[in-house]
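Chemist: fold the following.
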Amino acid sequence: MKRNRQQQENIDSKTRMEEDRVLPPALKQLLEWDVLITKRFVSFMLNFVPFRSLRTHCKVLEYSCHGIAWLSGWLAFCWMIDKPSWYQMQVNLFIGLITDIVMVALIKAATRRRRPAVNDDPFCIGPDKFSFPSGHVSRGVFIVTFLTWLDPVSFLLWPPLLAWCVALCLSRLLLFRHHILDVLAGIAVGLFNAFLISLIWFDQESCIWLISYMTDEKISGPEYGV
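Modeler: Next up, the predicted model:
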């Protein structure tokens, strides 16, 4: 009873905050349509046993594209793997992870759209209290686009990468973390971020300098050794 009361209070609080904001009628109607379509879509998907069982794996998908996990994990990967031919991939992907977090945080702070009312994740703090756009989706789309277009990996890895990205997008809806427009906006932000990184792409020499600046142990030889 106490938990249900708290959830209802959270829903009422979110509703009041949405009502306090003055939105253009067309935008308000679009958001209401988005909420309705999202509920119908998720309810329809949960009628199928495979998608109901997928919900048990949605948290794993959520953690697989968490911003902190990717930043810390990629830094550790850059530190441990001493392979000059990978320096461009390591540096440019890391820069893309940072720009993704910055863009998503700025958009969330500007739009301040609340997550679906049924979302009761106690770990939603700061910008993560807001749902537009989906940071997990934007990050996942950027990573997959980076590894299939900007710095392509083996073609054999493309199917699992794409499957992971599609499953990630669906998981954000099945977990009631986002509405459909949030996911679509996340896809757009991820693609834009990949385009942005393609414009500011760091060449091999710049990447070697950055890595040598971070640690002397990574670079050896007469040109870069110290």
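Chemist: hey, let's count contacts and neighbours off CA atoms from now on
Modeler: OK.
Chemist: residue contacts, the residue nearest the centre of the chain?
Modeler: In the chain, the centroid-proximal residue (CA atoms, centre = their mean) is His136; its distance is 2.1 Å. Neighbour list for His136: Glu62, Cys65, His66, Gly67, Leu168, Gly186 [criterion: CA atoms under 8 Å, 6 or more residues apart in numbering].
Chemist: could you dump these into JSON lines and include distance to Ala105 and neighbour count?
Modeler: Formatted as JSON lines, those follow (distance: CA to CA, whole Å; neighbours: other CA atoms under 10 Å):
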{"residue": "Glu62", "distance to Ala105": "18", "neighbour count": "17"}
{"residue": "Cys65", "distance to Ala105": "16", "neighbour count": "20"}
{"residue": "His66", "distance to Ala105": "14", "neighbour count": "15"}
{"residue": "Gly67", "distance to Ala105": "12", "neighbour count": "18"}
{"residue": "Leu168", "distance to Ala105": "19", "neighbour count": "24"}
{"residue": "Gly186", "distance to Ala105": "12", "neighbour count": "26"}
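Chemist: one more to put side by side:
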Amino acid sequence: MDEFIGIEPKSKRKVPPMLRRVLQEDVRFTKKLVELGMKTTWTRSLRNNYRLFEVSCHGIVWLAGWLTFIWLFNNKELYQLQVNTLIALILDIIVIAVLKAFVRRRRPVPMNKMLEVGPDKFSFPSGHASRACMIVSILMLNDVPVYFAPPLLAWVSAVCLTRVLAERHYILDVICGVMIGLLEGSLMYLLWLSQGTCASIVASLSDEKVEGGEYHV
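Modeler: Below is the predicted model:
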């Protein structure tokens, strides 16, 4: 029975009855959403292109891409956004890895056997959902130009929805991922590092003297 709610059968942890019912309903609603998505043109299109959204919010892609962004665009006006977002990305990877290792909920078994399960077999919470929401919340809290808001919201919505439609996660995994991402974004906003501190970090990363850093001479 445990495999039908995403809990490893060999786990010695006893699942409380209330939590078991919640997980069972989560599995049921997820299957219904996937079946409904297959009957609608635009959601079926999203499902067919889930790889695009998966890669667009992959942790390694964002981490490597953001380090490249810091290296290529050495502009003191960008240091705060660059460094604080880098810290947020690392924080998100650690938080999601720890939660997945602790909860150990298995990914859904795809109804479409052609879909790959992937190397990461744990499902809760969704790292893609948390990362997407964290990135968008950081940008929104830092006064991103208003014309960027619609595409950013469309992207984060597509990432979250495709995680369920592609049967990579259950609905509850994505919802909790969204909540974690929003909390991470809010935490980074509260702990936002100053311009001088960020310039010093960039200088230490690039091994160069950066204008505005504490070690600039």
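Chemist: TM-score of the superposition?
Modeler: Here the TM-score for the pair of chains, by TM-score structural alignment, normalised by the length of structure 2, is 0.90; 211 aligned residues with a CA RMSD of 2.2 Å.
Chemist: returning to what we had before: how about the residue nearest to the centre of structure 1, what's its partner in structure 2?
Modeler: Using TM-score structural alignment, the equivalent of His136 of structure 1 in structure 2 is His128.
Chemist: show me what Arg112 of structure 1 aligns to in structure 2.
Modeler: Counting by TM-score structural alignment, Arg112 of structure 1 lines up with Arg104 in structure 2.
Chemist: quick check: longest helix of structure 1.
Modeler: If you go by DSSP state H, structure 1 has its longest helix at helix 87-111.
Chemist: buried residues in that one, which are they?
Modeler: Within helix 87-111 of structure 1, the residues that qualify as buried are 87-97, 99-101, 103-105, 107-109, counting by 16 or more other CA atoms under 10 Å.
Chemist: how close does that helix sit to structure 2?
Modeler: Taken against structure 2, helix 87-111 of structure 1 registers an average deviation of 0.5 Å after superposition, with mean CA distance after the TM-score superposition for structure 1.
Chemist: average distance between the helix or strand that comes right after that helix and structure 2?
Modeler: Next along the chain after helix 87-111 of structure 1, taking DSSP states H and E as the criterion, comes helix 135-145. For helix 135-145 of structure 1, the mean deviation from structure 2 after alignment is 0.2 Å (mean CA distance after the TM-score superposition for structure 1).
Chemist: corresponding residues in structure 2 for the following helix or strand past helix 135-145 of structure 1?
Modeler: Downstream of helix 135-145 of structure 1, the first helix or strand assigned by DSSP H and E is helix 158-174. Matched against structure 2 by TM-score structural alignment, helix 158-174 of structure 1 falls on residues 149-165.
Chemist: which of the residues in that stretch are buried?
Modeler: Quick answer for stretch 149-165 of structure 2 (16+ other CA under 10 Å): Leu152, Trp155, Val156, Ala158, Val159, Cys160, Leu161, Thr162, Arg163, Val164, Leu165.
Chemist: contacts only, for the second one.
Modeler: The reference is to Trp155 of structure 2. Not one residue lies near Trp155 of structure 2 by CA under 8 Å, 6+ apart.
Chemist: give me the nearest residue to the match of Arg112 of structure 1, chain neighbours excluded.
Modeler: Leaving out its chain neighbours, the residue that sits closest to Arg104 of structure 2 by CA to CA, 6 or more residues apart in numbering is Phe122, at 5.6 Å.
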